[in-house]
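>>> what follows is a predicted protein model with its sequence.
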Amino acid sequence: MLRYRPRSDSQEEETEEVPDFDTLPRVYVERTLAIIKPDAVHKSEEIEDVILKEGFTILQKRRLQLTQEQCSNFYADQHGKAIFPRLIIFMSSGPIIALTLARTNAIAHWKSLMGQITDMESVETETKRAKYGTSELKNAFHGSDSFPAAEREIKFMFPNSVIEPTPSKESTQEYLSRYVNPTLLRGLTELCKHKPFNPCVWLADWLMKNSPNNPQICEGAIM
């Protein structure tokens, strides 16, 4: 791919190589639900500072106290386990802080930052559960286990939130190949032919007029 500079009478046309964007790494931003549990709420400001320093963006924040019924619904996947009754009593015993966090690999990174429940038993572990938790039950934090879980849990804590599905790498590449690349290639070809004084503005204007999403083009295609 070439970028063209305007040519003067005393200057030959110059071209500059630009990166092949297909080879650049793609960044996928995830969202996950984090909960600061009743035993760690008093340290919430300190914990939120740690979260921000780890590269997360806090999209939503809510302080609330769940009823036992709400806790039972939220932890429905834990029903039948021995810890379930104590978990419900503990989680409804005081306020919690629910956070929607976003960053690259948010789910895995928050889980790694929290650490395992068993970390509280090891003084050598530096996870946040080891620092703020005190027992298997009172372990300071909750984090979504997977993307479907994050979607469900964010919706549970923030009922009015709208969560757009994250496209897969394959579907994104298919969309680019089918709809974006052909139009962009045509535009760059026309740019090479015309060699305008301001190529960026010219290309932007051409794409606006020739985009497949242009309503006038769509109407013409239908007619």
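Right, received. Where do you want to start? Small disclaimer: the values here were computed from a predicted structure and weren't measured.
>>> only C-alpha atoms for contact and neighbour calcs from this point on.
OK.
>>> pull out the buried positions in stretch 135-150.
Going by neighbour count (16 or more other CA atoms under 10 Å), the buried part of stretch 135-150 is 138-144, 147, 150.
>>> looking at those residues, which are in helices?
147, 150 (DSSP state H).
>>> can you pick out the most distant pair from the buried residues of stretch 135-150?
138 and 147 (24.6 Å; CA to CA).
>>> ok so residue 173 is a helix residue?
Yes - per DSSP: H, G, I helix; E, B strand; the rest coil, residue 173 lies within a helix segment.
>>> neighbours around it, how many?
If you count neighbours by other CA atoms under 10 Å, residue 173 ends up with 14.
>>> what segments of the chain are strands?
With strands called from DSSP state E, the chain shows them at 2-4, 15-17, 29-36, 57-64, 96-104, 141-143.
>>> structure B:
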Amino acid sequence: MVDSPILLQSNNFLERTLAIIKPDAVAKTNEIEDIIMRAGFTILQRRRVHLTLEQASDFYSEHFGKKIFASLVEFMSSGPIICLLLARSHAINIWDELIGPPNTYKAQQICPESIRALYGHDELQNAVHGSENQICAEREIRFFFPESILDPIQTNQLVKDYLAKTVNPTLLKGLTQLSKVKPSDPVGWLAEWLQNNNPYKPRIQLSEGPSNVA
């Protein structure tokens, strides 16, 4: 389900999204987290929170004025919730597919293996929350994880490519020299060698000043 070709795009960066296990499904946290991990997500941070009415109102402020708003705020502040900061490529879209439609009955009909179909009860008590898009994800992550850095996370392959191009050639030369010299302080020797042989070190070229000709 999560490997739909519709979701294929560049994998240079991992995307982050917020997941919330709602009060009705907190007892199933271990099972839900197992589904999350098997879908290729990394859980970067986890918080158990019991929202006040004011905090729930603030979080769901975009629904203010809708018929469901009061019931939603009351339900989300009725007990503890588990907030998860998730990361993987295409995190927002894949999490949306994994949890299924907001209405539990619809989820059971068209996505019987989705989290809401398995653990939800109705449209309100539907087990989990997911960020709708990138803008919502950033706002919601900051709400529960204000200390989180939201710069893109590079994937392992991109990091390997970067190191192979910019660091490894010089480092390999240094390690080769180190194995020949065998100094008593290998770390200090290598650090000094890298500093002296840094290919990115600015080269200062002194130019002759104007001659003082009378």
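Arrived safely. Since the structure is predicted, the reported quantities are computational estimates derived from the model, not experimental observations.
>>> now the TM-score, please.
Here the TM-score for the pair of chains, by TM-score structural alignment, normalised by the length of the second structure, is 0.68; 169 aligned residues with a CA RMSD of 3.2 Å.
>>> returning to that earlier point: would you list the strands of the first structure in a markdown table and tack on distance to residue 44 of the first structure?
Shown next, in a markdown table, are these (distance: least, CA to CA, whole Å):
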| stretch | distance to residue 44 of the first structure |
| --- | --- |
| strand 2-4 | 50 |
| strand 15-17 | 49 |
| strand 29-36 | 7 |
| strand 57-64 | 10 |
| strand 96-104 | 8 |
| strand 141-143 | 11 |
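>>> nearest to residue 175 of the first structure, out of these?
Nearest to residue 175 of the first structure among these is strand 29-36 (18.3 Å), distances taken as CA to CA.
>>> which of the buried residues of stretch 135-150 of the first structure lies closest to residue 220 of the first structure?
Taking those together and measuring to residue 220 of the first structure by CA to CA, the closest member is residue 147, at 40.8 Å.
>>> what do we get in the second structure for the closest one?
With TM-score structural alignment as the matching criterion, the partner of residue 147 of the first structure in the second structure is residue 134.
>>> please apply the same query to residue 54 of the first structure.
Checking with TM-score structural alignment, residue 54 of the first structure has residue 39 as its match.
>>> in the second structure, where's the longest helix?
Max-length helix for the second structure by DSSP H is helix 168-181.
>>> residues of it that come out buried?
Per 16+ other CA under 10 Å, helix 168-181 of the second structure contains these buried residues: 170-171, 174, 178.
>>> and stretch 206-223 of the first structure, by the same measure?
206-207, 210-211.
>>> helices - which of these land there?
Short answer: those in helices (DSSP H) are 206-207, 210.
>>> from those, which single one is nearest residue 27 of the first structure?
residue 207 (24.8 Å).
>>> is it correct that that closest one is in contact with residue 187?
Yes - with contacts counted by CA atoms under 8 Å, residue 207 of the first structure reaches residue 187, the gap being 6.7 Å.
>>> list residues touching both of these two?
By CA atoms under 8 Å, 6 or more residues apart in numbering, residue 207 of the first structure and residue 187 have no common neighbours.
>>> and for the equivalent of residue 103 of the first structure over in the second structure, the neighbour number?
Correspondence of residue 103 of the first structure to the second structure, assessed by TM-score structural alignment: residue 88. Residue 88 of the second structure has 21 neighbouring residues, counting by other CA under 10 Å.
>>> residue 41 is in contact with residue 88 of the second structure, correct?
Yes - Residue 88 of the second structure is within contact range of residue 41, at 5.2 Å (criterion: CA under 8 Å).
>>> was I right to think residue 133 of the second structure contacts residue 90?
No - counting by CA under 8 Å, residue 133 of the second structure stays clear of residue 90, with 10.9 Å between them.
>>> now residue 65 of the second structure: how far from residue 72 of the second structure?
Shown here: residue 65 of the second structure relative to residue 72 of the second structure, a distance of 12 Å by CA to CA, to the nearest Å.
>>> neighbouring contacts of stretch 82-90 of the first structure?
So stretch 82-90 of the first structure is contacted by 38, 68, 71-72, 78, 137-138 (CA under 8 Å, 6+ apart).
>>> circling back to that earlier point, and the buried residues of helix 168-181 of the second structure, which is closest to residue 16 of the second structure?
residue 171 (32.8 Å).
>>> any idea how many residues pack against the alignment partner in the first structure of residue 65 of the second structure?
By TM-score structural alignment, residue 65 of the second structure lines up with residue 80 in the first structure. Residue 80 of the first structure: 9 surrounding residues under other CA under 10 Å.
>>> now swap in residue 54 of the second structure and tell me
By other CA under 10 Å, the residues close to residue 54 of the second structure number 11.
>>> what does it align to in the first structure?
Looks like residue 54 of the second structure aligns to residue 69 there (TM-score structural alignment).
>>> and that match, how far from residue 88 of the first structure?
8 Å.
>>> residue 27 of the first structure now?
Distance of residue 27 of the first structure to residue 88 of the first structure, given as CA to CA: 37 Å.
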